[in-house]
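Trainee: Give the three-dimensional model of this entry:
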Amino acid sequence: MIKQTPTSELLFLSFYELCHTMPIEKITIDDIVKNCGMKRGIFYYYYKDKNDLINSNIYRIIYSIHKENYGILKWEDIIELNCKSLLDYRDMHDYMMNHFDMNYKIDTDSFYKYIYEIVKTYYGTVDRQMENIITFYCGGSVGLINQWIISGYKQSPKQLAHNLVEAIHPKLLKALNKE
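Mentor: Alright, predicted model coming up:
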């Protein structure tokens, strides 16, 4: 069966293609829509601006890696894949860190909701202690990942993933590894 690519993703792919030929800050909305044969109005149906396009798609990529591999790979391997993905899109992260009106950061709230659902599904419930563990882990993980981006990706994705997994409470790791 032929799978169609959503319009929102086509716009991102157009943008990503343009990133290989010109600096991100010079890419305009007109460039993006012209490159994929669409009209300017369709862009604004899906995104507020170029920053929204970048941010939305980075989250889409990160969470698709999680969802496609959860229960198949160990949590450390999933985190490593995500770190490699962040490294693949490093120009976009660097742009967002330097040009976004407010500080661009990987979103803690979205990560918390995702982890919370995994734990709730695994254990059937989430008590107050586990909520605190999830909050602590998500805040720390996102902080370390943002520092990694800001520092110029000095650690390898494998080392960063290992460090992030070393800090996980055993009860949380059990759910994340689906053991």
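Trainee: from here on, contacts and neighbour counts on C-alpha atoms
Mentor: OK.
Trainee: What's the separation between the closest residue to residue 116 other than its chain neighbours and residue 52?
Mentor: Nearest residue to residue 116, sequence neighbours excluded (Cα to Cα, 6 or more residues apart in numbering): residue 134, at 6.9 Å. For residue 134, the distance to residue 52 equals 27 Å [Cα to Cα, to the nearest Å].
Trainee: please give me the structure for this one as well, since I'd like to look at both together:
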Amino acid sequence: MKLRKIAARAFGVVSIAVATIVGTSGIASAAPAPAAGLWGLNGGQIPVVGQHAWCNGVVDMYFDTDPTRPAHGTITLVSRGMNGADPDWSANPKCKVDFTIIWYDGVFPFHHTVKVPTEFGVEPGETVTTEINPGSGLIYLTAGATYIDTDTWGFVPQYSYPASGYFLIP
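Mentor: Coordinates of the predicted model:
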């Protein structure tokens, strides 16, 4: 009988301690932060060849979540600077790339696609941001530039090695 009383008191103390810790670290103190997850081989780096004058460069992809907005995420594409090779590049130093962002639900094998048009110049640090709504839970996220237009199924002169990874969405 004494053992039951000790176990019940210990359980009560532990549950009060857990409730206090969880209650004091609530959503009000949360801020957008990188999503909890695991990037693939190339991290968030996307080497790309664009649509204008053989333009090329590297674009970094960041994926952030905000606990105050569950089931949402923010993708930010940041250019490290683009280069070109033709006289056309000298006349217009802008690299047009249409990124395709795809995420797969971790529970059901359904996927969703968003097309993000970008135009980066020579200077590093140019950014393009887009919001996605993958839902809460585990997702597989991939982003890159493909040579097939997802709207018309036509050829687009661009290509990249995709960045991908698994992430937990609050």
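Trainee: And the TM-score between these chains?
Mentor: After superposition, the two chains reach a TM-score (TM-score structural alignment, normalised by the length of structure 2) of 0.30; 93 aligned residues with a Cα RMSD of 5.5 Å.
Trainee: More neighbours: residue 134 and residue 52 of structure 1, which one.
Mentor: Legend: neighbour count by other Cα atoms under 10 Å for residue 134 of structure 1 and residue 52, higher for residue 134 (22 against 14).
Trainee: So that one, which state does it fall into?
Mentor: helix (DSSP: H, G, I helix; E, B strand; the rest coil).
Trainee: Test my guess that it contacts residue 172.
Mentor: Yes: between residue 134 of structure 1 and residue 172 there is a contact under Cα atoms under 8 Å: 7.5 Å.
Trainee: And the helix or strand hosting residue 118 of structure 2, what does it pack against?
Mentor: Using DSSP states H and E, residue 118 of structure 2 sits in strand 111-120. Applying 3 or more Cα pairs under 8 Å, 6 or more residues apart in numbering; DSSP states H and E, we find strand 111-120 of structure 2 packed against strand 73-83, strand 95-105.
Trainee: give me the element residue 139 of structure 1 is part of.
Mentor: In this assignment (DSSP H and E), residue 139 of structure 1 forms part of helix 128-150.
Trainee: what's residue 129 of structure 2 in contact with, if anything?
Mentor: 74, 75, 76, 77 (Cα atoms under 8 Å, 6 or more residues apart in numbering).
Trainee: quick one, what contacts the second one?
Mentor: Spelled out, it's residue 75 of structure 2. Here residue 75 of structure 2 is in contact with 61, 62, 63, 64, 129, 130, 131, 132 (criterion: Cα under 8 Å, 6+ apart).
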